[in-house]
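> quick one: sequence and predicted model below, then my questions.
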Amino acid sequence: MAVTKKAEAVEKKKKKGGFRETVLLLVLGVGIALLLQAFVVGSFYIPSESMENTLLINDRVFVNKLAGKPERGDIVVFKGWNGEDTIKRVIGVGGDKVACCDSKKRITVNGTPLDESSYLYPDDFPSKERFSYTVPAGKLWLMGDHRSASADSRSHVNEPGGGFISEDAVIGTAVVRYWPLSRALIFQKPETFDKVK
């Protein structure tokens, strides 16, 4: 009889310990997920057609918040001109001379023409507006892949900041389009940017 009561007490203690462990692991898991979301990886929703066909409305991307300094060709999420999270492609970084257009209607960076056919929206043009700017140190020149539908650096040149975005405003670099699953894709920098010196 005494053995049975003792066994029951041990069993109750085990159940309490198991429940505590489960709660502790759950709290720890949520904490780690929140830390990852805040400092390492973020998920972002695409609200407009400005990055078509690379990103369509309602697509979702994961962004690496620890990717380091943005480079030409990267797709980045940043605090935009209106203070909202915005996604565009980096065309020029600090010190670059970004211009449009050369005799073949291509954007040039430091005099090197970009072949944007791998990401530019079909039958769209690199830019309707002609421009030539030198990107200040610590700033970025950003453009959408669907140029005729993108309010990007070109649209903000007459505002404070001259259309440039600070590198400090960048939240992270888009690394994968994960939704919808049928269009999942790991992003790679277009080769055309490798030719820019």
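Here it is on my side, so go on. Nothing here was measured: the structure is a model prediction, and the numbers come from that model.

> only C-alpha atoms from now on, for both contacts and neighbour counts.
OK.

> which secondary structure element contains Val90?
Using DSSP states H and E, Val90 sits in strand 85-93.

> list the helices and strands that strand packs on?
Secondary-structure packing of strand 85-93 (3 or more Cα pairs under 8 Å, 6 or more residues apart in numbering; DSSP states H and E): strand 75-79, strand 139-143.

> quick one: closest of the ones you listed to Lys6.
Proximity to Lys6, assessed across these by Cα to Cα, is greatest for strand 75-79 (60.7 Å).

> what segments of the protein are strands?
Along the chain, counting by DSSP state E, strands occupy 41-45, 60-64, 75-79, 85-93, 97-100, 108-109, 112-113, 131-134, 139-143, 165-166, 170-179, 185-186.

> so can I have TSV of those showing mean neighbour count and distance to Gly29?
TSV is the format used below for these (neighbours: other Cα atoms under 10 Å; distance: least, Cα to Cα, whole Å):
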stretch	mean neighbour count	distance to Gly29
strand 41-45	18	15
strand 60-64	22	19
strand 75-79	22	26
strand 85-93	24	27
strand 97-100	20	46
strand 108-109	22	45
strand 112-113	20	48
strand 131-134	15	46
strand 139-143	25	37
strand 165-166	20	34
strand 170-179	21	22
strand 185-186	13	26
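
> one more to weigh against that first structure:
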Amino acid sequence: MSDLATEERSEREGPEGSPPDGAAPAAGRAAKRRRPFWIELPFLAGIALVLAFLIKTFLLQAFLIPSGSMQNTLQVDDRVLVDKLTPWFGAEPDRGEVVVFRDPGDWLVGRPVTKPTTLQKALGFVGLMPAAGEQHLIKRVVGVAGDTVECKGTGPLKVNGKALTEPYVFQGNTACSTDPEGQFEVTVPAGHLWVMGDHRQSSQDSRYHRNDPRGGMVPVTDVVGRAVVVAWPLSHWSTLPVPDTFDQPGLTH
């Protein structure tokens, strides 16, 4: 009985305990599958680029702040991360949010455009910088569809008759500018926004485009997303929450 068992085991294992024909050792199979790292590197790099592109398209994208129109909330050359996912679920920009949007009507005409380098183009493709040739602006949403926004004298800025307390306005600025463009009363139409910069006396925002076909309004469809974090430089790192003044009772009509 024991001789028969030994003989059957020998047939399964082959001579001297080796595996049967056609069954290579596990280590040998792994060795055959393993490729040199330099062969796998382009494949891994391709996957990383695809993932970065998908993140840029559907989740988050970095944008460079080119001017001081949002000081002191945002400084020149800050990098902000913009939430692009929320709009995919039907949410629209709300009062107090800082949003990035495409130029709605030649707001940037006459501004110098620096030709991007090859590196900048690559970073733009994966979302670490704005894509080459794209023209974007960043401002704070003050009024949404149906809101009445007004400025008289030096302020305060009012939305639906409610005065806003605006600690984010650049130190030394008044809430309303006393130039002709800075004095207004507008009602925001459906599907649009009224936007203003935090550096009130240094921002070419909705106030200064009331003569364009949309009366200075920004179509919601032009909004890329909401800026949620100042990501760079690290010394400026901060979140960008909605100020409490936009939560006051009676502001929502």
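Sure thing, it's come through. In this text the structure is predicted, and so the values were computed from the model without any measurement.

> can you give me the TM-score here?
Here the TM-score for the pair of chains, by TM-score structural alignment, normalised by the length of the first structure, is 0.88; 191 aligned residues with a Cα RMSD of 2.4 Å.

> sorry, back to before: and the helices and strands packed on strand 85-93 of the first structure: which comes nearest Glu167 of the first structure?
Short answer: strand 139-143, nearest of those by Cα to Cα, at 5.4 Å.

> Tyr48 of the first structure matches what in the second structure?
In this structure residue 48 of the first structure is Ser, not Tyr. Here Ser48 of the first structure is matched to Ser67 in the second structure, going by TM-score structural alignment.

> ok, now how distant is the nearest residue to its match once chain neighbours are set aside from Asn173 of the second structure?
Spatial nearest neighbour of Ser67 of the second structure, excluding adjacent residues (Cα to Cα, 6 or more residues apart in numbering): Val76 at 5.2 Å. As for Val76 of the second structure, its distance to Asn173 of the second structure is 18 Å (criterion: Cα to Cα, to the nearest Å).

> rewinding a little: redo the helices and strands packed on strand 85-93 of the first structure as a markdown table? Include distance to Leu34 of the first structure.
Putting those into a markdown table (distance: least, Cα to Cα, whole Å) gives the following:
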| stretch | distance to Leu34 of the first structure |
| --- | --- |
| strand 75-79 | 19 |
| strand 139-143 | 29 |
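
> looking at the ones you listed, which is nearest to Thr22 of the first structure?
Nearest of these (Cα to Cα): strand 75-79, 36.3 Å.

> okay, and the closest one goes to which residues in the second structure?
Going by TM-score structural alignment: strand 75-79 of the first structure matches residues 98-102.

> could you find the closest non-adjacent residue to Ser50 of the first structure?
The spatial neighbour of Ser50 of the first structure that comes closest, neighbours along the chain excluded (Cα to Cα, 6+ apart), is Ser150 at 4.5 Å.

> Thr108 of the first structure matches what in the second structure?
Under TM-score structural alignment, Thr108 of the first structure pairs with Lys158 in the second structure.

> can you find the partner of Val242 of the second structure in the first structure?
By TM-score structural alignment, Val242 of the second structure lines up with Lys189 in the first structure.

> once you drop chain neighbours, what's closest to its match?
Spatial nearest neighbour of Lys189 of the first structure, chain neighbours left out: Gly73 (5.3 Å); criterion: Cα to Cα, 6+ apart.

> which residues touch the one you found?
Applying Cα atoms under 8 Å, 6 or more residues apart in numbering to Gly73 of the first structure gives the contacts Arg89, Val90, Ile91, Lys189, Pro190, Phe193.

> now with 6 Å, please.
By Cα atoms under 6 Å, 6 or more residues apart in numbering, the residues touching Gly73 of the first structure are Val90, Ile91, Lys189.

> what of Thr112 of the first structure?
Contact analysis of Thr112 of the first structure by Cα under 6 Å, 6+ apart lists Val196.

> how near is it to Asp194 of the first structure?
Distance, Thr112 of the first structure to Asp194 of the first structure, by Cα to Cα: 10 Å.

> Phe131 of the first structure too?
Distance of Phe131 of the first structure to Asp194 of the first structure, given as Cα to Cα: 22 Å.

> now do Leu142 of the first structure
Using Cα to Cα, Leu142 of the first structure is found at 17 Å from Asp194 of the first structure.

> next: Lys128 of the first structure.
Per Cα to Cα, Lys128 of the first structure is found 25 Å from Asp194 of the first structure.

> again with Pro113 of the first structure
Separation of Pro113 of the first structure from Asp194 of the first structure (Cα to Cα): 11 Å.

> same check, this time on Ile75 of the first structure
Taken as Cα to Cα, the span from Ile75 of the first structure to Asp194 of the first structure is 15 Å.

> try Ser166 of the first structure
Note on Ser166 of the first structure: its distance to Asp194 of the first structure, by Cα to Cα, is 23 Å.

> got it, and Leu114 of the first structure?
Look at Leu114 of the first structure and Asp194 of the first structure: by Cα to Cα, they are 10 Å apart.

> who's more crowded, these two?
Neighbours of Leu114 of the first structure and Asp194, each counted by other Cα atoms under 10 Å, are more numerous for Leu114; the result is 19 against 11.

> list the contacts for the more buried one?
By Cα under 6 Å, 6+ apart, the contact set of Leu114 of the first structure is Ile107, Thr108, Thr192.

> what residue of the first structure takes the place of Lys139 of the second structure?
Using TM-score structural alignment, the partner of Lys139 of the second structure in the first structure is Lys88.

> can you check Ala231 of the second structure too?
Ala231 of the second structure maps onto Tyr178 in the first structure, by TM-score structural alignment.

> what is the neighbour count of the spatially closest residue to that match that is not a sequence neighbour?
In space, and not counting its chain neighbours, Tyr178 of the first structure is closest to Ala184: 4.7 Å by Cα to Cα, 6+ apart. Per other Cα under 10 Å, the neighbour tally for Ala184 of the first structure reads 14.

> brilliant, that's me finished.
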